[in-house]
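J.: okay, structure incoming, though there's no sequence with it:
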């Protein structure tokens, strides 16, 4: 399988880049398209469709290919994968439950190939501008596919607006649903990993009062006061203009241990509900749940991610044909240039064309763990046609 990555600031630039990529006889069959909501998805889809290229697309909070990281632009990974080695599925959730939607995708995948692997992208926010329930999706899809089946991916973004995201194919699009590319794992090897890197800060804490995504008290103390005071921002408690998400949460989320104790889940305060005097979380907290305040990784996170990828690469003894990266939108503001170093380092290790985007949540397996939903993770997957 041959792959090439292209990027551009407009559909016109994508047309030029695509034309250049085809000069040597390269004939891609499928494109992973990650692009800003500001860009013209229809125009880009029509450009690719004219060359009979299938599309797996998602809107982004920033996008990247080898040597270029952008915001508000378009990133594409082109593959000449055999048509009978993959299939693209599209599901609009609408009034269906997550369980029903996941079963549809799983049943289709299992009917297509005896040994399927999937790359999955969901929308990132619901039509009511709530964050999409990535935990439920991963749980239901993993249960329907079987625990041994592997999938990686992420939730679409919208340039941090949190108002509307989309996933799309060559001729379908939804603001509440998911797409999946199902690969025949007997013909395409599929290796990946999700790593967060955030570290515990201080002692463990306990959720003592919460309701849904509203967190009222931590260790029987007002959650808003404790969070702000602990991080030296207590004076902001009465400032209704204070942006909790951008000022604090990207850097200092909460670490929750998963049940197996070998992996963590990051949960983040999104805002303050001043009427309820509560933190509004991105995911529900559970009364009695133990967690830690957290601090972002330092330079060693790049080494950790590339070291783990190197071990996988060495065990396989071969480069990848293509590399996809789903990196949390919170990593870029929290880690700055380290994010670029992560992405470029992974592409260098796998010696392959790469594309990815900044997401509202990631799907994949952490080291020695099962299928999970992640937040603040760098989630990569390397593909190699056998």
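T.: Received the coordinates, thanks. The model shown is predicted, which means the values in this text are computed figures rather than measured ones. Residues are numbered from 1 along each chain as shown.

J.: drop to CA atoms for contacts and neighbour counts, all remaining ones
T.: OK.

J.: give the other helices and strands that the top helix by length along the chain contacts.
T.: Ranked by number of residues, the top helix in the chain under DSSP state H is helix 300-316. If contacts are counted by 3 or more CA pairs under 8 Å, 6 or more residues apart in numbering; DSSP states H and E, helix 300-316 sits against strand 188-195, helix 337-350.

J.: between the shortest one and helix 300-316, how big is the angle?
T.: Computed with axes from the mean of the first three to the mean of the last three CA atoms, to 10 degrees, the direction of strand 188-195 lies at 150 degrees from that of helix 300-316.

J.: ok so, going back, buried residues in the longest helix of the chain, which are they?
T.: For helix 300-316, a neighbour-count test (16 or more other CA atoms under 10 Å) marks 301, 302, 305, 306, 309, 310, 312, 313 as buried.

J.: so the fourth one sits right up against residue 345, yeah?
T.: Yes - Residue 306 sits in contact with residue 345 when judged by CA atoms under 8 Å, with a separation of 6.3 Å.

J.: so residue 43 sits in a strand?
T.: No - read with DSSP: H, G, I helix; E, B strand; the rest coil, residue 43 is helix and lies in no strand.

J.: show me what contacts it?
T.: Residue 43 makes contacts with residue 11, as judged by CA atoms under 8 Å, 6 or more residues apart in numbering.

J.: what do you get for residue 77?
T.: Counted by CA under 8 Å, 6+ apart, residue 77 has contacts 3, 4, 5, 6, 31, 32, 33, 65, 353, 354, 355.

J.: if I look at the second one, how far off is residue 353?
T.: Just to be clear, that refers to residue 4. Here residue 4 is placed at a distance of 6 Å from residue 353 (CA to CA, to the nearest Å).

J.: burial measure for residue 83, as a count.
T.: With neighbours defined by other CA atoms under 10 Å, the count for residue 83 comes to 10.

J.: which parts of the stretch 251-386 of the chain are strands?
T.: Counting by DSSP state E, counting those that start in this stretch, the stretch 251-386 of the chain has these strands, from start to end: 254-257, 264-267, 269-273, 278-281, 290-295, 322-328, 354-359, 362-365, 371-374, 378-385.

J.: of all those strands, which lies closest to residue 223?
T.: With CA to CA as the measure, strand 278-281 is the member of the strands of the stretch 251-386 of the chain nearest residue 223 (6.4 Å).

J.: what distance separates that closest one from the centre of its chain?
T.: Relative to its parent chain, strand 278-281 has a centroid offset of 23 Å by CA atoms, centre = their mean, to the nearest Å.

J.: hold the first one in mind and look at this next one:
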């Protein structure tokens, strides 16, 4: 397996064709939306499957970029195969069905070892999408990826798949064979505050009542001066999901919007009535520590699968795919690169880092293999070949 990375050249620059099996592309909405973008990618990587999404920031090496486009090319060794399939998501109500369709397509071929999933970041129920996909996959198949961003605007996000660029789609990459391996880690680093409050009314990802009171009223009361900046300030104060015993279940939910008429909060993923929610906040040091833990968990999960170190300084023999939340980026500000560097410190020589800041991360729940939609985490997928 060989991995290499480059900034995707602007229009008008002649591109030399390169041979690759898979190209992961993360960039700004403006670049994804530029005329001929997908066509130029095909010319640059004529034999490769090209997938990716728009972002709220791009990760390349140990740097965080904005307004760029980074292409990470992968050429697998013998025995590993890769496919890509896509499904339309016209609205959030289509999410479950889209996930099921992706899963059916991926399992039509035997030997599935891992899945990378990228989907629109607005107008989607990420939890339902992943539930639909997981319901069709064999037990134990790891899934990672994330929901697209648009620089924090939450208006229009884009996904790149086999049929080009779209604002209403999800794309899944299937990795096949005994040699390929995905080691996953997903950690937050946020701290809870305030009491746990019971979800007394919710419909999908619309949280309507906490302890019998309109959820928006409760949230505004706790935010104080930050309430006037909703929904943007919701990225700074997500919810931790608790079970009936008030124990954390390992999921965080970000507020993506508000419904003033219903007095509700629109969350990035679903919540169920009867569970409890507690507000969270974070410091930069706490988030960096969480990112380091995620890198360590992913590296440990891949122990024994790593190939020989490469001597080529521009390439590697394994890929660390980093998906972090835009809310973490807002909290850390100018120190945001510290969390990427913390992950890099946990990766072995020959590891190429790529990824993006998202509107939802896809990764495991604590020590379980089963994947869920996360918010406010650093999620790391370490891709290796035996």
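T.: Happy to help now that I have it. Note that the structure is predicted; figures quoted are calculated from it, not measured.

J.: which one of the contacts of residue 77 of the first structure sits closest to residue 276 of the first structure?
T.: Closest to residue 276 of the first structure, out of all of the contacts of residue 77 of the first structure and judged by CA to CA, is residue 33, at 41.0 Å.

J.: tell me the residue in the second structure aligned with the closest one.
T.: The alignment partner of residue 33 of the first structure in the second structure, by TM-score structural alignment, is residue 25.

J.: wait, its match touches residue 50, no?
T.: Yes - assessed by CA under 8 Å, residue 25 of the second structure is found in contact with residue 50 at 7.1 Å.

J.: for residue 76 of the second structure, the count of nearby residues, please.
T.: The burial count for residue 76 of the second structure: 21, using other CA under 10 Å.

J.: ok, residue 143 of the first structure next?
T.: Other residues near residue 143 of the first structure number 17, with proximity taken as other CA under 10 Å.

J.: map it onto the second structure.
T.: When the second structure is aligned by TM-score structural alignment, residue 143 of the first structure is paired with residue 135.

J.: just give the number of residues close to the residue lying closest to its match once chain neighbours are set aside.
T.: Spatial nearest neighbour of residue 135 of the second structure, excluding adjacent residues (CA to CA, 6 or more residues apart in numbering): residue 100 at 7.0 Å. For residue 100 of the second structure, the count of nearby residues is 22 (other CA under 10 Å).

J.: rewinding a little: find the residues that touch each one of residue 25 and residue 50 of the second structure.
T.: By CA under 8 Å, 6+ apart, the residues touching both residue 25 of the second structure and residue 50 are residue 160.

J.: of the strands of the stretch 251-386 of the first structure, which approaches residue 222 of the first structure most closely?
T.: So among the strands of the stretch 251-386 of the first structure, strand 278-281 is nearest, using CA to CA, at 7.6 Å.

J.: tell me the helices in the stretch 1-150 of the second structure, going along the chain?
T.: Listed in chain order, the helices of the stretch 1-150 of the second structure (DSSP state H, counting those that start in this stretch) span 29-32, 37-44, 95-106, 126-134.

J.: to what extent does the last one diverge from the first structure after superposition?
T.: To tie it back to what came earlier, the one meant is helix 126-134 of the second structure. Mean deviation of helix 126-134 of the second structure relative to the first structure after superposition (mean CA distance after the TM-score superposition for the first structure): 0.9 Å.

J.: and that helix, what does it pack onto?
T.: When contacts are defined as 3+ CA pairs under 8 Å, 6+ apart, helix 126-134 of the second structure sits against helix 95-106, strand 371-374.

J.: rewinding a little: now render the buried residues of helix 300-316 of the first structure as JSON lines, adding distance to residue 98 of the first structure.
T.: Shown next, in JSON lines, are those (distance: CA to CA, whole Å):
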{"residue": "301", "distance to residue 98 of the first structure": "34"}
{"residue": "302", "distance to residue 98 of the first structure": "35"}
{"residue": "305", "distance to residue 98 of the first structure": "32"}
{"residue": "306", "distance to residue 98 of the first structure": "34"}
{"residue": "309", "distance to residue 98 of the first structure": "32"}
{"residue": "310", "distance to residue 98 of the first structure": "36"}
{"residue": "312", "distance to residue 98 of the first structure": "33"}
{"residue": "313", "distance to residue 98 of the first structure": "35"}
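
J.: quick check: the farthest pair among those?
T.: Based on CA to CA, the longest span within these runs between 301 and 313 and measures 18.2 Å.

J.: and the longest helix of the first structure, how far out from the chain middle?
T.: 19 Å.

J.: neighbouring contacts of it?
T.: By CA under 8 Å, 6+ apart, helix 300-316 of the first structure touches 191, 193, 195, 197, 319, 338-339, 341-342, 345-346, 349-350.

J.: go with 6 Å
T.: For helix 300-316 of the first structure, contacts defined as CA atoms under 6 Å, 6 or more residues apart in numbering pick out 197, 342.

J.: then stretch 22-38 of the first structure?
T.: Contacts of stretch 22-38 of the first structure (CA under 6 Å, 6+ apart): 53-60, 72-80, 158.

J.: and residue 295 of the first structure? What does it align with in the second structure?
T.: Counting by TM-score structural alignment, residue 295 of the first structure lines up with residue 281 in the second structure.

J.: state the distance from residue 306 of the first structure to residue 196 of the first structure.
T.: Counting by CA to CA, the gap from residue 306 of the first structure to residue 196 of the first structure is 13 Å.

J.: if we can go back for a sec, point out the most buried one among the helices and strands packed on helix 300-316 of the first structure.
T.: Of all those, strand 188-195 carries the top mean neighbour count, a mean of 22, counting by mean count of other CA atoms under 10 Å.

J.: the second structure: matching residues for that one?
T.: Taken onto the second structure by TM-score structural alignment, strand 188-195 of the first structure occupies residues 180-187 there.

J.: so how much does that stretch differ from the first structure once superposed?
T.: Compared with the first structure after the fit, stretch 180-187 of the second structure shows a mean deviation of 1.2 Å (mean CA distance after the TM-score superposition for the first structure).

J.: what lies in contact with that stretch?
T.: 290, 294, 297-298, 301-302, 363, 377-385.

J.: and with 8 Å instead?
T.: By CA under 8 Å, 6+ apart, stretch 180-187 of the second structure touches 80, 113-114, 142, 144, 290-291, 293-302, 305, 363-366, 377-386.

J.: just stretch 200-209 of the second structure next, same as before
T.: 125, 199, 210-212, 214-216, 262-274.
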